[in-house]
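In: I'd like to go over a predicted model; first the sequence, then the structure.
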Amino acid sequence: MPDGRVCQVAALAYRLKKKRPEILLITSRGTGRWVLPKGWPQIGRTFAQSAQREAYEEAGVRGDVAPFSIGTYTYEKHDMCEGECGDFVVDVYPLRFSHQEKNWPERGERRLEWVALEECILRVEEPGLKVLIAGFNPDKITIG
């Protein structure tokens, strides 16, 4: 990124429960904070496909991903190697949940919880992510 921030991608995995969206939150491995599944863009995949892959690797979640980001948020990471800290900008891609695999690469390393939008906003720490979640409307998402 031109401003020195490192780009990551995140999956906003959602499902409808009684016509109301629920968002999948997972805990980060380092600090145990509630976050979206996120990681690095992968060579040979679009950002959306990379976000979809992170949802599987970190939470076992499968589903259809929207091709366009619903926005970005920023955060600082302080638990990097040798005391370094980094500034990250994260592109967020909605992923419509279809099912969860029985096994996945990071199973047992994180807690997972489906929560209502209001609860999700309370749990995540990044102000920009709170805004994205508050404005999330699955009826306005085009997938595929």
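Out: Perfect, I can see it now.
In: alpha carbons only for contacts and neighbour counts from here, please
Out: Noted.
In: what's the burial count for residue 138?
Out: Counted with other C-alpha atoms under 10 Å, the neighbours of residue 138 add up to 15.
In: for it, list the residues it contacts.
Out: Residues in contact with residue 138 (C-alpha atoms under 8 Å, 6 or more residues apart in numbering) are residue 21.
In: report the separation between it and residue 118.
Out: 15 Å (C-alpha to C-alpha, to the nearest Å).
In: please apply the same query to residue 104.
Out: 28 Å.
In: now swap in residue 81 and tell me
Out: From residue 81 across to residue 118, the span is 34 Å (C-alpha to C-alpha).
In: so those two - more neighbours on which side?
Out: Set side by side, residue 81 and residue 118 show more neighbours around residue 118, with 13 against 7, by other C-alpha under 10 Å.
In: below is structure B, check it against A:
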Amino acid sequence: MIGRWLRSLRAFLRPPPKVQAAALCLRANAARKSGENEVLLIRSLDSGRWIIPKGWPVKGESLARSAAIEAWEEAGVTGRIGDEAIGWIRYDKRLKGGLEEPCEAHVFVLTVEDEARDYPEAGFRTRRWFSPERAAEKVDEADLADLIRRFGV
């Protein structure tokens, strides 16, 4: 009884999530006759987990445009970004000093048209293309895995 009450109190006191913009980067897999897309994942800077490009909204830009900017900065890809979010992922962002901040990243599909060798975070990030099923297995967030499975095909 007390444990349930403490969980309720913790949820009540938790601040609302901060909004972020994220890009689910897709490209056609020309080697496969099925036409299945490939999904681009990058390594996070802190833990090395496989993630999609995401970050804080850019002042004066829409969330969709902010997601496209993050895809360029973190993964070196450009292309056509969807106008509408396909969903969102909730997670706790680790801040400096060990604190965590709840975030809700709105995810937009970016159809990749160009992939650069040189981009702002090229020296810090690893990027790799995966089949949708393999990408869904690589990410830690269940809601992100679901979005990849639904929209990565």
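Out: Arrived safely, thanks for sending. None of these values were measured; they are calculated from a predicted model.
In: and the TM-score between these chains?
Out: In this superposition the chains share a TM-score of 0.89, using TM-score structural alignment, normalised by the length of structure 1; 135 aligned residues with a C-alpha RMSD of 1.2 Å.
In: burial of the equivalent of residue 83 of structure 2 over in structure 1, as a residue count?
Out: Here residue 83 of structure 2 is matched to residue 67 in structure 1, going by TM-score structural alignment. By other C-alpha under 10 Å, the residues close to residue 67 of structure 1 number 17.
In: go on, residue 50 of structure 2?
Out: Neighbour number of residue 50 of structure 2 under other C-alpha under 10 Å is 22.
In: same question, residue 53 of structure 1
Out: Using other C-alpha under 10 Å, the number of residues around residue 53 of structure 1 comes to 24.
In: and what of residue 71 of structure 1?
Out: 14.
In: hey, where'd the strands end up in structure 2?
Out: Ranges of strands within structure 2 are 18-28, 37-43, 50-51, 54-55, 77-81, 87-94, 100-115, 127-130, based on DSSP state E.
In: in a markdown table: those strands, plus distance to residue 9 of structure 2.
Out: A markdown table is the format used below for the strands of structure 2 (distance: least, C-alpha to C-alpha, whole Å):
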| stretch | distance to residue 9 of structure 2 |
| --- | --- |
| strand 18-28 | 20 |
| strand 37-43 | 34 |
| strand 50-51 | 31 |
| strand 54-55 | 29 |
| strand 77-81 | 40 |
| strand 87-94 | 18 |
| strand 100-115 | 16 |
| strand 127-130 | 40 |
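In: out of those, the one nearest residue 65 of structure 2 is which?
Out: For residue 65 of structure 2, the closest of the strands of structure 2 is strand 77-81, at 7.3 Å, according to C-alpha to C-alpha.
In: the closest one vs structure 1, average distance?
Out: On superposition with structure 1, the mean distance recorded for strand 77-81 of structure 2 (mean C-alpha distance after the TM-score superposition for structure 1) is 0.5 Å.
In: run the angle between that strand and strand 37-43 for me.
Out: Orientation of strand 77-81 of structure 2 against strand 37-43 (axes from the mean of the first three to the mean of the last three C-alpha atoms, to 10 degrees) gives an angle of 130 degrees.
In: might one say that the match of residue 83 of structure 2 is in contact with residue 48?
Out: Yes - Residue 67 of structure 1 lies in contact with residue 48 (C-alpha atoms under 8 Å); the separation is 5.6 Å.
In: overlap of the contact sets of the two?
Out: The contact sets of residue 67 of structure 1 and residue 48 overlap at residue 93 (C-alpha under 8 Å, 6+ apart).
In: endpoint to endpoint, stretch 97-105 of structure 1 covers what distance?
Out: Terminal residues of stretch 97-105 of structure 1 are spaced 18 Å apart (C-alpha to C-alpha).
In: who does whichever helix in structure 1 runs longest touch, helix- and strand-wise?
Out: What stands out as the longest helix in structure 1, according to DSSP state H, is helix 47-59. Contacts defined by 3 or more C-alpha pairs under 8 Å, 6 or more residues apart in numbering; DSSP states H and E place helix 47-59 of structure 1 against strand 6-17, strand 38-39, strand 61-65, strand 86-100.
In: pick out the residue closest to the middle of structure 2.
Out: Nearest to the mean C-alpha position of structure 2, by C-alpha atoms, centre = their mean, lies residue 52 at 3.2 Å.
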